[in-house]
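>>> Kindly return the folded structure for what I paste below:
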Amino acid sequence: MISSLERIGDKTPVRQIKPVSGGAINEAFMIETEACRYFIKLKTGAPRHFFKREAEGLNLIKSTHTIRVPEVFDYCDADDKENDGILVLQWIEGKADNHTELMLGQQLARMHQHEAEFYGIKTQTYIGELKQYNGLFSSWSNYYREQRLFQQIELGKQRGTIKNHRYKRLIALLDHLDRYLSDHVPASLLHGDLWGGNWMAGPEGEPYLIDPSVFYGDREMDMAFTEVFGGFSSEFYNAYQDVYPLPEEYKDRKPLYQLYYLLVHLNLFGESYGSSVDRILDYYV
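Coordinates of the predicted model:
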């Protein structure tokens, strides 16, 4: 950890190193030097470009000048010498106030107004520890079918979480996905993993996005995931709607977008998410 600080030019004495909550898959620490405070993530045996992709996602969001993200100071891969993968970020600490979620809704809506001419992203990314295969697609329904739903279905088939009747119904849904999704929707910049634990308040109550898994796609996918586990207030949704209203048909597509994230959780955590997957299949198949 100290060598990473030296690489970014901070050679001042360390005042404290404190373990903090950094999610389920990484170790995390607050390091305070005489010059600055840092949030540092460590992961032994981190997959190739694991923290690089997170850093790239944070910087892509930052480039929109719409919503804050922590500053990226340094990152490196784990290697065959058993060194940890590491990511060094700005330390963010604050408390939400009456305006935080209003700003979060407004600023996320403005981020979603940053669009590309393709769906997806060039590089392979991660959601949790699972690989997400991407590429650049001209059809949104094809991208969502092939690089989101199909990849999780195949992984579930390998892991034994998706089989028999569930597998057959998921394949049937893929075969008729064009009934529900358009080939051409605005290709918005998405956070990609937008649940309540992936935003936080800064020192003035301003919202920050963290832990992104970015790509370009239908903004309804981000919004659908916000409703899976909660953590977002009515102020957030009202503020989003004021800036960039969702279409009326969103309510019919929302479960289809939530399906992807539930398949991810099914493959990561097991059958406790199976009934939620099956309920969505009941709706569409």
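>>> use CA for all of it now, contacts and neighbours both
Will do.
>>> I'd like the distance between Glu248 and Thr226.
To Thr226, Glu248 is 17 Å away according to C-alpha to C-alpha, to the nearest Å.
>>> Now the second one, please; I'll put the structures next to each other:
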Amino acid sequence: MEQLIREKLTAIGDFSSVNTIRQVGGGDINQAYYVRTQEREYFIKGNNNIPPHFFRVEAKGLRSIAETRTVAVPEVLDYDEPENGKTGLLVIDWIEGIPASTTTEQLGRKVAEMHQHQNSQHGFCEDTFIGTLPQPNGLFDSWLTYYREQRLESQLHTAVSQGNMPEKRRKRMAVLLDRLDDWIPASVPPSLLHGDLWGGNWLPGPDGEPFLVDPSVLYGDRLFELAFTEVFGGFPDDFYKAYREAYPIPDYYSDVKPLYQLYYLLVHLNMFGEVYGPSVDRVLSEYIG
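As a prediction, this is how the structure comes out:
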């Protein structure tokens, strides 16, 4: 891997000597490295077991967020589209800093500003990934249709194929999908969403400025994003306070929050197994008994 990294640095125009190549955290799926040359610092991911577009769509997501000029993201410097099991690399800026007292407040406000950047349709122009799982996309006029077909049904099919969907759970999922329009609005603004916004996917940069990393972007109901921020304990109160001040949250949030969290619980069910089954069942019970 070190030789590939050195070759990549040369390819992107950094001919200076390499001082440090150190494997770091953040590599649950990929191998991750901190690299320092005489010119600058890099964060480099590598993987030889990915589809060719795996790093391309991550780079596209980072650039989509950057284009909003709201919340900061690392600069994408280069990426590979590997085929036939070859190793590909994604090269981005190394981000490091210490949280300031206002960092999570800034994050809440800047995420709200990002959500105000909207598209004419829901979804995304390319299929993406969440963890190791593929996420089919496409562009849809109806958020309800997109959420049902491209999100919930997609994870349901994966769960069935992996044996994570016993008959009782599968039947209740079928009922829920049939009745989804009882709760999910078809017509909401398609906001730009990070798509995988939990506490591990942001970090403080210089001067405590918050940065988002590891996106799986889409356009959709911004409440879908907010619901996921609360799945694993939520963000600090000042994050939500600042968000609400910048972009008030509609009243129907409490009606759809568990239903939006269901998608991410299905993802975790498919990635980590039945330990997440009871959480899926609790949401199903809340909506259909």
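>>> what's the TM-score here?
The TM-score (TM-score structural alignment, normalised by the length of structure 1) is 0.98; 284 aligned residues with a C-alpha RMSD of 0.8 Å.
>>> and Glu248 and Thr226 of structure 1? which has more neighbours close in?
Thr226 (19 against 8; other C-alpha atoms under 10 Å).
>>> count of neighbours near Gln150 of structure 2?
Neighbour count for Gln150 of structure 2, taken as other C-alpha under 10 Å: 18.
>>> That one contacts Leu139, doesn't it?
No. Gln150 of structure 2 is beyond contact range of Leu139, at 10.1 Å (criterion: C-alpha atoms under 8 Å).
>>> residue ranges of the helices in structure 2, please?
2-11, 54-67, 103-115, 143-146, 153-162, 167-178, 222-229, 237-246, 253-272, 277-288 (DSSP state H).
>>> now the aligned residue in structure 2 for Lys168 of structure 1: how far from Lys257 of structure 2?
Using TM-score structural alignment, the partner of Lys168 of structure 1 in structure 2 is Lys171. Distance of Lys171 of structure 2 to Lys257 of structure 2, given as C-alpha to C-alpha: 22 Å.
>>> Which one of the two is surrounded by more residues?
For Lys171 of structure 2 versus Lys257, neighbours defined as other C-alpha under 10 Å are more numerous around Lys257 (19 against 12).
>>> What span of structure 2 is stretch 248-255 of structure 1 aligned with?
Going by TM-score structural alignment: stretch 248-255 of structure 1 matches residues 251-258.
>>> residues of the matching stretch that come out buried?
Buried residues in stretch 251-258 of structure 2, counted by 16 or more other C-alpha atoms under 10 Å: Val256, Lys257, Pro258.
>>> Now flag whichever of these is closest to Ile92 of structure 2.
Of all these, the one with the least separation from Ile92 of structure 2 (C-alpha to C-alpha) is Lys257, at 33.2 Å.
>>> And the aligned residue in structure 2 for Pro13 of structure 1, how far from Leu269 of structure 2?
Using TM-score structural alignment, the partner of Pro13 of structure 1 in structure 2 is Ser17. From Ser17 of structure 2 across to Leu269 of structure 2, the span is 45 Å (C-alpha to C-alpha).
>>> These two: which is more packed in?
Under the criterion of other C-alpha under 10 Å, the comparison of Ser17 of structure 2 against Leu269 puts Leu269 first, with 23 against 12.
>>> That one maps to what in structure 1?
Checking TM-score structural alignment: Leu269 of structure 2 goes with Leu266.
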